[in-house]
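Peer 1: Mind folding the following:
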Amino acid sequence: MNWLTDVNERARQRIEEISRLPVYRDRHLTLLTDLYQLTMMYGHFREGRHEERVVFDLFYRQNPCGNGYAITAGLEQVVWYLYNLRFSDADLAYLRSLNMFSDEFLQYLKNFTFHGDVYAIPEGTVVFPNEPLLRVEGPIVEVQLIESAILSFINHQSLIATKARRIVEAARTNDGHEDNPVIEMGLRRAQNVDASVFGARAAIIGGCVSTSNLMAAESYHLPVAGTQGHSWIQSFPSELEAFEAYASAFPDDTVLLVDTYDVLRSGVPNAIRVGLRLKEEGHTLKGIRIDSGDLAYLSKRARKMLDAAGLTETKIIASSDLDEYTIRDLVTQGAEIDSWGVGTNLITSIDCPALGCVYKLVAQEVNHVLEPRIKVSENPSKITNPGRKKVLRLYVDDHAVADLIALVDETYDPSEPLELFDPIHTYKRKVIQNYRVEELLVPVFQGGTLVYELPELPEIQARVEVQVEYFGSEIRRHLKPHGYHVDLSQPLWDLKQKLLHQWRGRRVAQSK
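Peer 2: You can find the predicted model right below:
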């Protein structure tokens, strides 16, 4: 068995393992696409062009939530989807019922599998606008079909991972340490089941330590967290009896919700009574949770009361419509909060509900040669970068200084000075020397064969922690972050100008 075969086998075993997870088991998503993907496929098939090779880039144009960067996520879903992409008999029967497609085309779809190449930036990587997060190459009908599904996967999870990262960093405002953990608690507010499970996964990638979502926890072997709701407290004759009953059921994992009636006059005093009984029996009151009111004031008072009673090990958990701004303010106000339960504002990315990834044709086969393609727009930000490209991250003294989008056949010698320039304001230039180059896009599928071994979730989360340290605090700040340099190589910039010049020439000729 040669090295590549061994890699392929490990990759296959890993995706088969993932396919058995509850969130994937017995699922079939081939028709998770828009109708116009099938109509375009059919049109290409009728014209005999369906085997022509094309190249598409998947990228986004603007960082979400006013952030200085994004965290890429969702590649696992993409890989699982492509690996299992087949038209079932039920799929074909439905397409036939639309009376839009010929029997010959439906027969072609019966034997359909993905034969293309996919290059992707690994999950958990810090990324920036206009960089290809995925580059997909293959027959046009295959590459066209998958557009909507892979956009959905990457858009959603990258958005939630980025939002989670903002919230996690806000919880570390004072010292940057990881002793102020964030718990994902958004299941009931997520837009649907998949948004809750994959959103929880993305939140863990962004830095959350646990989830309240049992399906997500089972699927991804995550720590699961939860206490009780106000209805539990209300269902007993008194708050104290509710606390006692819960502590009896979970003596080594008791967290008590103290704001059902009155945090300081009732909730905390009753929690202390229970905590002291647990202490006498050799247990510890793990924590109290405050879900309403002035969290800074209440947590400070509660901390004093707990400490005075000798319950110094009891933690204070806060919830109540938290986001990065509220958490950061509470931390800077000295709130005595040990961990944060964040739901709605995280799982929905409430202030930025869509990342806006797009999927654009950048090259097409003509007479067996791939020719670059460009999309032109009145909006300069929507003019695409043509050709087969790679993304290079440039480091000086182990600090990321710029990303360079370049054509795939370009080479760079780090021992030689490299001049970078702004692709819009080209007079803005700088020269770097003695730099290190990291190529971000890695092969995932080659000729339809999976060659990338998907990492475990803890590996992806650890990658985020390493990645963000390469970037300065001015890029990572939440309000008005400094813009990171994403430049085009000189050959790519020249190619783009050449195609724009040709387009202008054709437009002038057509107007005569």
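Peer 1: hey, let's count contacts and neighbours off CA atoms from now on
Peer 2: Fine.
Peer 1: if I pick A70, what's in contact with it?
Peer 2: Going by Cα atoms under 8 Å, 6 or more residues apart in numbering, A70 touches N63, P64, V126, V127, F128, S158, L159, A161, T162.
Peer 1: want to put them side by side, so please do this one too:
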Amino acid sequence: MSDVTTTDLYEVTMAMSYLREDMRAPATFSLFVRDLPPDRGFLVAAGLEAALDFLAGYRVRREDIQECADVLHRPVQELDPLLGLRFEGEVRAVPEGRLVFAGEPLLEVTAPLPQAQLVETYLLNQVCHQTVVASKAARCVLAAAGRPVVDFSLRRTHGPWAGLQAARLGALVGFAGTSNVSAAAALGIPASGTMAHSYIEAFPGEEEAFHAFARAHPGPVTFLVDTYDTEEGVRIAARVLADLRRGPGCAVRLDSGDLDTLSRRARATLDAAGLTDVRIVASGGLDEYSVDRLVRAGAPIDVYAVGTRVGVAADAPYLDAAYKLVAYDGRPVMKLSSAKVTAPGRKQVFRRPGRPDMIALAQEEAPDSAQPLLRTVMRGGRRTEPPDHWRDARERFREDLAGLPGPARRIRDPEPVRPERSLALEQLTASVRAGIRARLRPRQRVASAGTTVR
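Peer 2: Take a look at the predicted model:
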């Protein structure tokens, strides 16, 4: 499957019409989130690296033309104007890892109109999916309050590629590791894993299973203790660990039941055996809400492994995002439909210490002490700098998180930061709106005059 044809049909039909009408002037599209999902005080910008890889390699080939012609039931010659089309535009974007809020452009694309239109679907797909998962993972880091969090999501994500992205995004916001071997190898993320219940069941008993596992794996080991009776499993694990004397780094994992109560009993058992340095790992349907409850209750859990609910962002699996035309051929444009009004013109977002962000026009000067968030990352269809690493994004995330107001950090009922708009942007919006309405009035009067009542 080609990345070029991984798109919505109307992108192709619009591009064909633009080319037929010779509408090739520069167009700017802005990708932004209208409203944050429920229970979100912020979003973490993500997906930009995948988007830039896509744009840098974008080229319409003969096989892409054939696929589109087959789907449209049109002669392939009618799509020939698309052949060889590349992305040759500019991208200004918020770097990955930065916190963003409703209404702020995550990226803006400026390119000849057919090019800028054709890439819409893929950009929305990558930026929306990765931003929503990164934001969910970031909330788990907040909820854990300094305790390590590990990604266990691969088996439940919506495809292997989504699992790779989830592992990367977890690392980007501060996860300590991933169970995903491919992600660990490809991205340099620490690998983390234990054993399944099937492993325990394959042996006559838990003690035999634990000893066998330890023989195969020198160094610290983690034993899964809830296959049969959790408290007995902890006692058996404590005996084996005491015999092994593997030192710091060993752990027991709880994967079901009342994790608060079970972790307290496990801690008491381990401490009584002199194993105060053996950690307790918790897993099993966890997300930021359950982690927050356990941390607030004082459960003696050292590591949280999160999977399904985080890898698919279960409580908020999508963003109300849009990719809208804001300027064409030097003319600012906007949409006026109810509840989906857009702001015209190329934009910049300024982060102001101690104050809400300001959404402004791209040409405006930065207010005192303000930092522009959107930077030019592609020009002429080429990256302006080497690909970003998730470790660099993680540093940006940590810096932004440190400055986030407390109410926006809350796991329950957060209060999102609401950006302000500059006076120049407000004035341009009012001017463009008035111009559109002025153009519509004569047509409305003509239509009204031609109406016949029967």
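Peer 1: May I have the TM-score of the superposed chains?
Peer 2: The pair, once superposed, lands on a TM-score of 0.94 when counted by TM-score structural alignment, normalised by the length of structure 2; 445 aligned residues with a Cα RMSD of 1.7 Å.
Peer 1: ok so, going back, which pair in the contacts of A70 of structure 1 spans the largest distance?
Peer 2: Spanning the widest gap among the contacts of A70 of structure 1 are F128 and A161, at 13.9 Å by Cα to Cα.
Peer 1: higher neighbour count, those two?
Peer 2: Legend: neighbour count by other Cα atoms under 10 Å for F128 of structure 1 and A161, higher for A161 (33 against 23).
Peer 1: Can you tell me what that one aligns to in structure 2?
Peer 2: A161 of structure 1 is assigned A134 in structure 2 as its aligned equivalent, the criterion being TM-score structural alignment.
Peer 1: so which helix or strand takes in that match?
Peer 2: Element membership for A134 of structure 2 (DSSP states H and E) is helix 120-144.
Peer 1: quick revisit: my guess is the match of A161 of structure 1 contacts A167, does it?
Peer 2: No. Counting by Cα atoms under 8 Å, A134 of structure 2 does not reach A167; the two are 9.6 Å apart.
Peer 1: Not counting sequence-adjacent ones, nearest residue to T178 of structure 2?
Peer 2: In space, and not counting its chain neighbours, T178 of structure 2 is closest to D151: 4.4 Å by Cα to Cα, 6 or more residues apart in numbering.
Peer 1: so what corresponds to the one you found in structure 1?
Peer 2: The equivalent of D151 of structure 2 in structure 1 is E184 (alignment by TM-score structural alignment).
Peer 1: Same question for D70 of structure 2.
Peer 2: Under TM-score structural alignment, D70 of structure 2 pairs with S97 in structure 1.
Peer 1: ok, now G285 of structure 2?
Peer 2: Checking TM-score structural alignment: G285 of structure 2 goes with D321.
Peer 1: gap between its match and G226 of structure 1?
Peer 2: To G226 of structure 1, D321 of structure 1 is 16 Å away according to Cα to Cα, to the nearest Å.
Peer 1: cool, and V209 of structure 1?
Peer 2: For V209 of structure 1, the distance to G226 of structure 1 - Cα to Cα - is 13 Å.
Peer 1: Which of these two has more residues huddled nearby?
Peer 2: V209 (21 against 15).
Peer 1: OK, contacts around that one?
Peer 2: V209 of structure 1 makes contacts with P181, V182, I183, E184, P223, as judged by Cα under 8 Å, 6+ apart.
Peer 1: swap the cut-off to 6 Å and go again
Peer 2: Neighbouring residues of V209 of structure 1 by Cα atoms under 6 Å, 6 or more residues apart in numbering: I183.
Peer 1: now do M334 of structure 2
Peer 2: Neighbour list for M334 of structure 2: V326, T342, A343, P344 [criterion: Cα under 6 Å, 6+ apart].
Peer 1: Please repeat the previous calculation with a cut-off of 10 Å.
Peer 2: 324-327, 340-345, 429, 432-433, 436 (Cα atoms under 10 Å, 6 or more residues apart in numbering).
Peer 1: before we move on, the earlier item: so the match of A161 of structure 1 touches P317, yeah?
Peer 2: No. Using Cα atoms under 10 Å, A134 of structure 2 makes no contact with P317, being 11.3 Å away.
Peer 1: Mutual contacts of the two, please.
Peer 2: Contacts common to A134 of structure 2 and P317, judged by Cα under 10 Å, 6+ apart, are C128, V310, G311.
Peer 1: What lines up with the last one in structure 1?
Peer 2: When you say that, I think you mean G311 of structure 2. Under the alignment (TM-score structural alignment), G311 of structure 2 pairs with I347 in structure 1.
Peer 1: same question, A15 of structure 2
Peer 2: Mapped onto structure 1 by TM-score structural alignment, A15 of structure 2 lines up with M41.
Peer 1: Off-centre distance for stretch 404-418 of structure 1?
Peer 2: 28 Å (Cα atoms, centre = their mean, to the nearest Å).
Peer 1: now stretch 67-85 of structure 1
Peer 2: For stretch 67-85 of structure 1, the distance to the chain centre is 7 Å (Cα atoms, centre = their mean).
Peer 1: likewise stretch 91-110 of structure 1?
Peer 2: For stretch 91-110 of structure 1, the distance to the chain centre is 35 Å (Cα atoms, centre = their mean).
Peer 1: Regarding that stretch, how distant is the last residue from the first?
Peer 2: End-to-end for stretch 91-110 of structure 1, by Cα to Cα: 9 Å.
Peer 1: Next: stretch 476-484 of structure 1.
Peer 2: Chord length of stretch 476-484 of structure 1, first to last residue, is 10 Å (Cα to Cα).
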